[in-house]
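Visitor: Generate a structure from the sequence data that follows.
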Amino acid sequence: MIDEEVPVLIVGGGGCGLTASLFLSDLGVRHLLVERRESTSVLPRAHYLNQRTMEIFRQHGVAEDVYALSAPLAHMSEVAWRTSLAGDGELDARDLHRMDSFGGGSTAAPYAADSPCPSTNLPQHRLEPLLRRHAEERAPGMVRFHHLMEEFTQDADGVTARITDRATGTTRTVRARYLLGADGGRGIGDTLGVTMDGDGGSWNVISVHFSADLSRWWSGDKVLITNFVSPDGGLVSRYGMVAMGPGWGLASQEWALHFHLPAGIELDLGEEATVARVRELLKLPELDVTVHQVSRYTPEAVIARTFRVGRVLLAGDAAHRQPPATGLGLNTAVQDAHNAAWKLAAVLGGTAGEELLDSYESERLPVARRSMEWAMFAFRNHGVLHAGLGLMPGAPPETTRANFRALFADTPMGDTLRARTAEVFATQRVEYQAHDIEIGFHYDRGALVPDGTPRPPLDPMGSVHHPVTRPGHRLPHAWLTRGAERLSTQDLVGRSGGFVLITGPDGDAWRLAAKETAEAYGVPLEVVAVGTADEPAGFRDEDGTWSAVRGTGDDGAVLVRPDQHIAWRATRAGAHPERELAAAVRRALGHPDPAPAAGATA
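Guide: This is a model prediction of the structure:
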């Protein structure tokens, strides 16, 4: 007996599942979310929110609430490397390198030019309650924590799941047309027989979440992350710390300290031993420390061979897991949910065929693989930095200390060693200045119409972004004005699932074409004209940015999907714009091309 029926069942109430819930609510899709835990995460593990994720949050009315709690750019614009946080020895508390980061300092101009949203920092234990509140407000009674999916089966028409309320022990049977697996890899993929390929992990990472007043010693008010390379050697000589708020910069009260343990080594992780370890590593023997959580995890770089099995879609950690470097895990998960949500809405709403869901995998799997590989590359590059300091595996402590003395010496060789350090450490921009990796991902095939143009050049170090309207790419940001109104091109795409056709000042032919196409396919399709002068019916390209990137003539058009990616573009209006646009929307919705009429010739 079926106790409850919903179009979509979301399993997992972390960042991926909660964002999928609020996206589906905005798209008018009824759904049920179940999460086995009693509450949202108590760990601050994921914390960096890149510009693309913040753009998605802006589209769905969440960004302002995130910014109200998160780190202002002024307090996350630098990453530091030091020998230790404090201490009074000759090699203690010495700077090794500093790097502008995340859109601050020297990176400010390109980050600000390419997005209306700054990147920010909000740890998972503060972000998830915010997302949960939004999800519950938009889907009252349908976001259920402390509920466990015991098992599920699927058939040609849907998914049947047994859900247990862990508070009461009551089990109900839920029937859904589709299941979105966002359970962090805790069983849905295994049940489906999905293989995960990649590196299963060879590091043992300990994370300590604690409170302490470090305002006298922290690396600076602009610093979000400090990486430590200790000259002392010992069991833990490479470790890192992240400010975790709720104040920021020197005012941060909470911190996350991460360090690796060699294989086969076990530590006492009890509270007293952990406090002693924190004091030892920071060289603050009298520091007042309150430990909140100690966790252990093994970074992986694995990806599912498929993101869709029948009526089940895998997203977030259920589909791909990567090391924390570059902060791509949670961000990629949110972007998975964004991609899947509009497609599920289109299929369930009848405007698209189920074939559209095939494009979820063809689009997201290559992006997730690139993110996974990049994260592992950035993670391992820290070893290159250590080699750049002259550190060699197995070297005796006296040799390591001698290397550090030479590095800091006021000698010509000291100058050379410091110059080498600066050059080698600059390569870690692949983690802290990965601007193009964060916002430049694109889709080569899927719910789009390729136009045969080459992709823009890729910066091999992942920093330089080239905005384009090539199909499959994210809609470039440009500021537009209409009277007193000022908005981003991205703001033209609302949260309710419609397409947008952006035309030039001579795009009148597209208006009738859009009206006919919208009626034919039952999909909202808004036409927006953008020109270089004030026009009653359109927007003004404020500083010429849109004209520089639009890739069309004044009578051309760019079709934008509900997830702000380009579906199609026409450089000029042809003889039959209504046919061109109808064909583009049909392809973007996953409909097959119509069969040739009887008797038609090629």
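
Visitor: alpha carbons only for contacts and neighbour counts from here, please
Guide: OK.

Visitor: Which residue ranges of the stretch 151-300 of the chain form helices?
Guide: 188-192, 271-282 (DSSP state H, counting those that start in this stretch).

Visitor: Now distance to residue 363 too, for these, in CSV please.
Guide: Converted to CSV, these look like this (distance: least, Cα to Cα, whole Å):
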stretch, distance to residue 363
helix 188-192, 19
helix 271-282, 43
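
Visitor: In a markdown table: these, plus distance to residue 154 and mean neighbour count.
Guide: Putting the helices of the stretch 151-300 of the chain into a markdown table (distance: least, Cα to Cα, whole Å; neighbours: other Cα atoms under 10 Å) gives the following:
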| stretch | distance to residue 154 | mean neighbour count |
| --- | --- | --- |
| helix 188-192 | 10 | 17 |
| helix 271-282 | 46 | 16 |
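
Visitor: doesn't residue 418 fall inside a strand?
Guide: No. According to DSSP: H, G, I helix; E, B strand; the rest coil, residue 418 belongs to no strand; its state is helix.

Visitor: compare with the first, here's sequence two:
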Amino acid sequence: MQTMETPVLIVGAGAAGLTSSLLLSRLGIANRVVERRRAPQSAPAAHVVNARTFEIFRAAGVDMDAIAAACQDPADAGQVLWVTTLAGEELGRLPFERQGDDTLAFTPTPLRSLSQHRLEPILGAAVRVSTDVDYGHEWVRATQDSRGVTSRIRGRDGEYEVRSRWLIAADGAGSPVRTALGIAPIGPDRLQSFIMIHFEANLRPLVCHRAGVLYWTTAPGATGTFVAHEIDSTWVYMHAWDPDRESVDDYSESVCAAIVRGALGTDAYPFRIRTVRPWTMTAQVVERYREGRIFLVGDAAHRFPPTGGLGLNTGVQDAHNLAWKIAAVEAGCAGDGLLDSYVAERRPVAQRNADVSLQNALRIGEVYQALAELRDAAPARGADALRRAIANQAEHFDMLGLQLGFAYDAGAIVRNGAPPAVVSSVREYVPSAAPGARVPHAWVRRAGVRVSSLDLLPYDRFTLIVGPAGEAWADAATAITKATAVAPLVIGRDLDDPDGRWLRLLDIGTDGAVLVRPDQHVAWRSRGAAASPRGILTNVLGSILSR
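Guide: Next comes the predicted model:
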């Protein structure tokens, strides 16, 4: 049997798997991607890509012009609405996330609606510059020992083996790798089931006066949700179904067409059914993310309700956290304990995201309860209850604090007795440079060009941000860089911080320093000078890198 070798085998070519490959390649770590699907994602799935994920793509060298061209215009995707039918009465609306220029104070890349089937080809093109993606190749099983993992793969021309030092399982919610390892997801495994009806139609003439990305239809017999992936062409309708009493086979094309037509509330707009598939809403996080040399990322590690759009984003951020750690161990500059920090850091984030997504899903039920009151009670009282119920959904569609403000309480960080980073609320992001937090974004100038501070932080090394009077810290970073790649970045020397905003956000004095990891999370901070900067920095890095 043919045997291939690669440092890292990635199982799954969704967003998390492709991002893992892209980041590893950027770090000089060869890898191989296998995907059981015979082609990239073709049907719409996830569609919310948040600011932090775009920041990661930006740092990874993804073509951001192509990304921007694939995103929906916020004028089309800036609202969510409740209607009787798509052609019927509007019951209420809310803004969909913060997509305006005001968000540029916190991130260079605000959230957008970008459908997964349009995102993955862009990521795939970036990956294929250095790595092949083998579609139609199914992971079958694996054994591992102290030096690596041997995987059996079923390809288009038969089975073969891949010997890798590490395996990243990015193989989706049903993860065969996770199942083979006996790792159990924890949490409710069936909150609600849906038939996802993907259809093509130009519905702009129907919705142009109230363009939005989500429409909840509430008319009796037509209750569900439209997702406008592209108003002019690509839609999904989510129709609740009961798999204990119904079969997927009951949902023929003609039945699905009747469901869509009823929810549209009009026969005036032709459409074509493209795909029909079942989907079950869950809220689960696996008990552990690592088994020896095998790591779970993305939906293989966690499954959320779609109410929040956090699934794809959390998976990409898993990859961002893990890739540099594997590279550090591969390079011999970190111990195995650094890889354990992946679990310690990412699992709590996934659990919070699962909990918030579940709360959002349950809260939507308030709208339907209010509608029942509207039908059964006095009209004025019912209408007031409906307005309150819709207004109470606002947090669901305004989650900047959760998206940018997550911080690691434990793992590859050194606090020196400092309190944990302030945890942002779901809605309100509080910039922080405490250890564990994403380093704050600010607009600065380098060589006369306005750039995001995040663009100055390379993914292949640590960065020591130093205040204008902190040259001793910069000298220490330069002195130890042979043992650990640390790039000093001195405010006032290497960049201009015209209004001092970044220095204030970093919360250090002019002689202080902030050590930032390759994934842009703060590893350690000193608000001022120290007697032995080189010794302190050496000890801090030794602790972070488990050596």
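
Visitor: TM value for the aligned chains?
Guide: The TM-score (TM-score structural alignment, normalised by the length of the second structure) is 0.95; 543 aligned residues with a Cα RMSD of 1.9 Å.

Visitor: Ok, which of the helices of the stretch 151-300 of the first structure comes nearest residue 469 of the first structure?
Guide: helix 188-192 (35.1 Å; Cα to Cα).

Visitor: So what's the gap between that closest one and the chain middle?
Guide: 24 Å (Cα atoms, centre = their mean, to the nearest Å).

Visitor: repeat for stretch 153-173 of the first structure
Guide: 30 Å.

Visitor: First-to-last residue distance for that stretch?
Guide: End-to-end distance of stretch 153-173 of the first structure: 11 Å, with Cα to Cα, to the nearest Å as the criterion.

Visitor: which residues of the stretch 401-547 of the second structure fall in helices?
Guide: Under DSSP H, counting those that start in this stretch, the stretch 401-547 of the second structure gives helices at 471-480, 501-506, 533-544.

Visitor: Pick the most deeply packed of those helices.
Guide: Sort those by mean neighbour count, taking mean count of other Cα atoms under 10 Å, and helix 471-480 sits at the top with a mean of 20.

Visitor: Read off where that helix ends up in the first structure.
Guide: Using TM-score structural alignment, helix 471-480 of the second structure lines up with residues 508-517 of the first structure.

Visitor: which residues sit against the matching stretch?
Guide: Contact partners of stretch 508-517 of the first structure, identified using Cα atoms under 8 Å, 6 or more residues apart in numbering, comprise 501, 503, 525-527, 555, 557, 573, 577-579, 581-582, 585.

Visitor: of all those, which comes closest to residue 161 of the first structure?
Guide: Nearest member of the contacts of stretch 508-517 of the first structure to residue 161 of the first structure, counting by Cα to Cα, is residue 585, at 34.7 Å.

Visitor: Next, work out how far apart the closest one and residue 578 of the first structure are.
Guide: On the measure of Cα to Cα, residue 585 of the first structure and residue 578 of the first structure end up 11 Å apart.

Visitor: Quick one: closest of the helices of the stretch 401-547 of the second structure to residue 395 of the second structure.
Guide: helix 501-506 (25.5 Å).

Visitor: so that closest one matches what in the first structure?
Guide: Against the first structure, helix 501-506 of the second structure falls on residues 545-550 (TM-score structural alignment).

Visitor: count of neighbours near the equivalent of residue 99 of the first structure over in the second structure?
Guide: Residue pairing (TM-score structural alignment): residue 99 of the first structure is matched to residue 94 of the second structure. The local packing of residue 94 of the second structure (other Cα atoms under 10 Å) involves 19 other residues.

Visitor: hang on, residue 94 of the second structure packs against residue 82?
Guide: No. Contact between residue 94 of the second structure and residue 82 fails when scored by Cα atoms under 8 Å: they sit 9.1 Å apart.

Visitor: Wait, residue 350 of the second structure touches residue 299, no?
Guide: No. Using Cα under 8 Å, residue 350 of the second structure is not in contact with residue 299; the gap is 10.3 Å.

Visitor: Okay then, goodbye and thanks.
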